[in-house]
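Trainee: Sequence plus the predicted model coming up.
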Amino acid sequence: MESSKLRVLSLTLFKHLLELVRGPSRRKMKEHVLRSLVPLLLLLHDERPNVSQVCWDTLRSALEFLRWRQLSAHVQKKELWRGCDCLVACYKERAETLICQAMAFVENPQAPIREAAIRFLGLTARQLDQQSQEKLEAICNVLKGFQQDSKSSVRCLALQTMLILKACKKHRPARASLRTLLHRMRLMHTRENPVIEVAQLRE
């Protein structure tokens, strides 16, 4: 009960702070607000109505602060997983950070929050690049551990997510970056036509 009251108070304080921030302070606050989105999206599944409701209210304030209309529209319609898709798609370069945030919730005592964290891990892990295979393997190992979870719904979701991620890893094509491809084209071109300057091949 005390932890519930504390969470509600801290989220309410954060919400009021967002509504008070003005001018240049908004730019400084933006990073903190972005980092709050994953916890808020996952805590929406809290079984305690008072916590869930304050999360909804704080999330709406956070999105209004960010002026993020697309994600805000999904939240207003309570299309949570479309909203999560939107977040992950817009911040692919932050995939590892988003995963670390979700990992903090996978052992939550509440099954709905554990399920939400697993779903979010599945969405985000698919955005990892070729250099993050170890991270993907680590996520699969975490999901494998859920086969001993007390809730059958959690066990089933973890297994499905793990199989999907392993399939993505197996069939993911190796892709060279645009910069690498251009570099190879330049080398081939200059070898065949040494009098043509590399500078003619502009990015």
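Mentor: The structure has been received and is ready for your questions.

Trainee: use CA for all of it now, contacts and neighbours both
Mentor: Will do.

Trainee: For the chain, which segments are assigned as helices?
Mentor: 2-20, 25-43, 49-66, 69-76, 80-90, 95-103, 111-125, 133-145, 152-171, 178-192 (DSSP state H).

Trainee: Buried deepest among these, which one?
Mentor: For those, ranked by mean neighbour count under the definition mean count of other C-alpha atoms under 10 Å, the leader is helix 111-125 at a mean of 23.

Trainee: Who are the packing partners of that helix?
Mentor: helix 25-43, helix 80-90, helix 95-103, helix 133-145, helix 152-171 (3 or more C-alpha pairs under 8 Å, 6 or more residues apart in numbering; DSSP states H and E).

Trainee: Could you figure out how far the fourth one is turned away from helix 111-125?
Mentor: The reference is to helix 133-145. 160 degrees (axes from the mean of the first three to the mean of the last three C-alpha atoms, to 10 degrees).

Trainee: ok, and here's another one to check against it:
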Amino acid sequence: MAASLRPLFQHRDSNVRFLAIQFYMDVMDFTEPIEKRHVWPEVRKCLVPLFCHLDDDVEKVAEAALKTLTFAAKFLKESQLKRLLRARDKYGAAEYLAREGGRVTNVYMQQGMLYLKSEHDFARLAAVRFLGLLGRHIMDWREEKLPIICEALKDMADDPNPSIASLASQNALILETVEKRRNGTIGKHTVYAQVRRVWKRMPPWLSMWCWC
């Protein structure tokens, strides 16, 4: 039931989006305590889609997304994420999600890419922002996630919204620079350590613009 609600988050009709997001919270709320651990994987899959709606162009949908995402953080016992959301720290929340590793990274990456194809500008912009952060935090070199994210962001250079196209290009450029350095690096340095060096060399106005 809960899995079938996620596609409705991207619905053209804002009322459908609102009801789907609100109902998703109701599903979590009415889950029996003994069943919660079995539902955790499904709830975790809703985090990035809900994040992409925090700036929904319809205020009631954005508020429903924030409320449901906060409830999901509580459901998953992610106290730090819950605090960030209660403080309405969207960047901090995105950073928190991007730092998670393992199998979750694959799920988050796939969901971010799905939202790159959204018909809603706010959703594509949120996906570009999140994938940029996710790429900066990837530690696992074996699965070659970073080049996949780079290519996805480069493909957004033709986005009809100039702001989205520019932001995607800037994030792709940063991650591509890290990827080139990674390929030429000897030793086990993390991608994140490299990207921080690139980030620090950027002018302050540009590093902030890559999120704004």
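Mentor: Arrived safely, thanks for sending. On a predicted model such as this, the values are computed, not experimentally measured, just so you know.

Trainee: Quick check: TM-score for this pair?
Mentor: Once superposed, chain against chain, the TM-score is 0.78 (TM-score structural alignment, normalised by the length of structure 1); 176 aligned residues with a C-alpha RMSD of 2.1 Å.

Trainee: sorry, back to before: could you export the helices and strands packed on helix 111-125 of structure 1 as JSON lines, including distance to residue 56 of structure 1?
Mentor: Compiled in JSON lines, those are given as follows (distance: least, C-alpha to C-alpha, whole Å):
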{"stretch": "helix 25-43", "distance to residue 56 of structure 1": "8"}
{"stretch": "helix 80-90", "distance to residue 56 of structure 1": "11"}
{"stretch": "helix 95-103", "distance to residue 56 of structure 1": "18"}
{"stretch": "helix 133-145", "distance to residue 56 of structure 1": "28"}
{"stretch": "helix 152-171", "distance to residue 56 of structure 1": "23"}
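
Trainee: right, so of those helices, which gets closest to residue 74 of structure 1?
Mentor: Distance to residue 74 of structure 1, taken as C-alpha to C-alpha, is lowest for helix 80-90 among these, at 5.3 Å.

Trainee: tell me the angle of that closest one relative to helix 111-125?
Mentor: Going by the same axes, to 10 degrees, helix 80-90 of structure 1 makes 30 degrees with helix 111-125.

Trainee: Just tell me the aligned range of stretch 45-55 of structure 1 in structure 2.
Mentor: Stretch 45-55 of structure 1 corresponds to residues 55-65 in structure 2, going by TM-score structural alignment.

Trainee: mind listing what the counterpart of residue 170 of structure 2 in structure 1 touches?
Mentor: Taking TM-score structural alignment, the alignment pairs residue 170 of structure 2 with residue 160 from structure 1. Residue 160 of structure 1 is in contact with no residue at all, counting by C-alpha atoms under 8 Å, 6 or more residues apart in numbering.

Trainee: if I look at residue 125 of structure 2, how far off is residue 135 of structure 2?
Mentor: Distance of residue 125 of structure 2 to residue 135 of structure 2, given as C-alpha to C-alpha, to the nearest Å: 16 Å.

Trainee: Could you do residue 129 of structure 2 as well?
Mentor: For residue 129 of structure 2, the distance to residue 135 of structure 2 - C-alpha to C-alpha - is 10 Å.

Trainee: gap between the residue positioned nearest the centre of structure 2 and residue 76 of structure 2?
Mentor: Centroid check for structure 2 by C-alpha atoms, centre = their mean gives residue 130 as the closest residue, at 3.8 Å. Residue 130 of structure 2 is 20 Å from residue 76 of structure 2, where distance means C-alpha to C-alpha.
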